[in-house]
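Participant: Predicted model, plus sequence, below.
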Amino acid sequence: MKPKVYRLDGRKIKSVKDFYREIGRSVNGRGGYFGANLDALADCLRGGFGTPDDRPFEVDWDHSESSQRHLGGAFVDAVVEVFDEEGITLRLR
C-alpha cells in the first residue's frame, strides 16, 4: 500500500514553536496538534493523532535548509532521530 505523505513548508518554520505548528497543520489541518516537544512528537508518530491507522505514512520537509538556519542543526538532528526511532520516513528536501 502506498504511504500517505505529509508535507512541511520549511519557509514557515523560524522557531521550534513554528515547527510544531507546521507539522500539526500538515497532519491535522489548520490549528492541528502534533506534539509540542520531542516526547510528544514521538507519541504522535506512533499513531492516533491524525495519522492513518490503516496505512504507512511519511513526511517530506520541503525547504528544510531554511528551517535549519533558524532552528539550528541540533534540533533538526533530534527531530530526525525521533522519526528514525519511530520508523517513520522523514525526507529533508
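Facilitator: Sure, I can see it. Just so it is clear, the model here is predicted, and its values are computed rather than measured.

Participant: Please count neighbours and contacts with C-alpha atoms only from this point.
Facilitator: Will do.

Participant: In this structure residue 92 contacts residue 62, no?
Facilitator: Yes: contact criterion C-alpha atoms under 8 Å: residue 92 and residue 62 qualify, at 6.5 Å.

Participant: and here's the other structure:
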Amino acid sequence: MTGQTEPVLYRIDGRKIKSAKDFYREIGRAVNGRGGYFGRNLDALADCLRGGFGTPEDRPYMFEWQHSAVSRRRLADGPDASLIDDVLDVFSDAGVVLRLR
C-alpha cells in the first residue's frame, strides 16, 4: 500500500535546456509525453502546478531537474539567466518539490 502514497516523480533532462522555451518543452514532455503542455511561461507553470494538467490529483508528485548545472551554464549569459531561480520560486510558492541534480 505504500506505493500509493509515494510521490510520482517527473524528471526534467537539463541537457536539453538552453532556453526558457526548451525548459517548457522539456517539462511538458516529462509530465505529458512528447509535445505535452505544462506551461509556456512562469504564470502558466504556476497554474499547471495547481493540478489538472497531467499531474495526479490523488497522490503527491515532485520534480527532479537532472543535469541542472548543465542548464545553468547554458542559460548563464543569455536572456534566460535567471530561469532556474525563477522556476524554483514558482515551485516553492506552489508547494511542489523541485530537486536540482
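Facilitator: Perfect, I can see it now. Quick caveat, the model's predicted, so the values are computed rather than measured.

Participant: Overlay them and tell me the TM-score.
Facilitator: The TM-score (TM-score structural alignment, normalised by the length of the first structure) is 0.97; 93 aligned residues with a C-alpha RMSD of 0.8 Å.

Participant: which residue is nearest the middle of the second structure?
Facilitator: residue 27 (4.8 Å; C-alpha atoms, centre = their mean).

Participant: Trace that residue over to the first structure, please.
Facilitator: In the first structure, the residue paired with residue 27 of the second structure is residue 23, using TM-score structural alignment.

Participant: Next, the mean deviation of the host helix or strand of its match compared to the second structure.
Facilitator: For residue 23 of the first structure, the element it lies in under DSSP states H and E is helix 16-28. Helix 16-28 of the first structure differs from its equivalent in the second structure by a mean of 0.2 Å after superposition (mean C-alpha distance after the TM-score superposition for the first structure).

Participant: From the contact counts, what lies against that helix?
Facilitator: Contact here means 3 or more C-alpha pairs under 8 Å, 6 or more residues apart in numbering; DSSP states H and E; on that basis helix 16-28 of the first structure packs against strand 4-9.

Participant: In the second structure, what range does the strand it packs on match?
Facilitator: With TM-score structural alignment as the criterion, strand 4-9 of the first structure aligns to 8-13.

Participant: And for the nearest residue to the residue nearest to the centre of the second structure once chain neighbours are set aside, the neighbour number?
Facilitator: Distance criterion C-alpha to C-alpha, 6 or more residues apart in numbering; nearest residue to residue 27 of the second structure, sequence neighbours excluded, is residue 12 at 5.8 Å. Residue 12 of the second structure: 26 surrounding residues under other C-alpha atoms under 10 Å.
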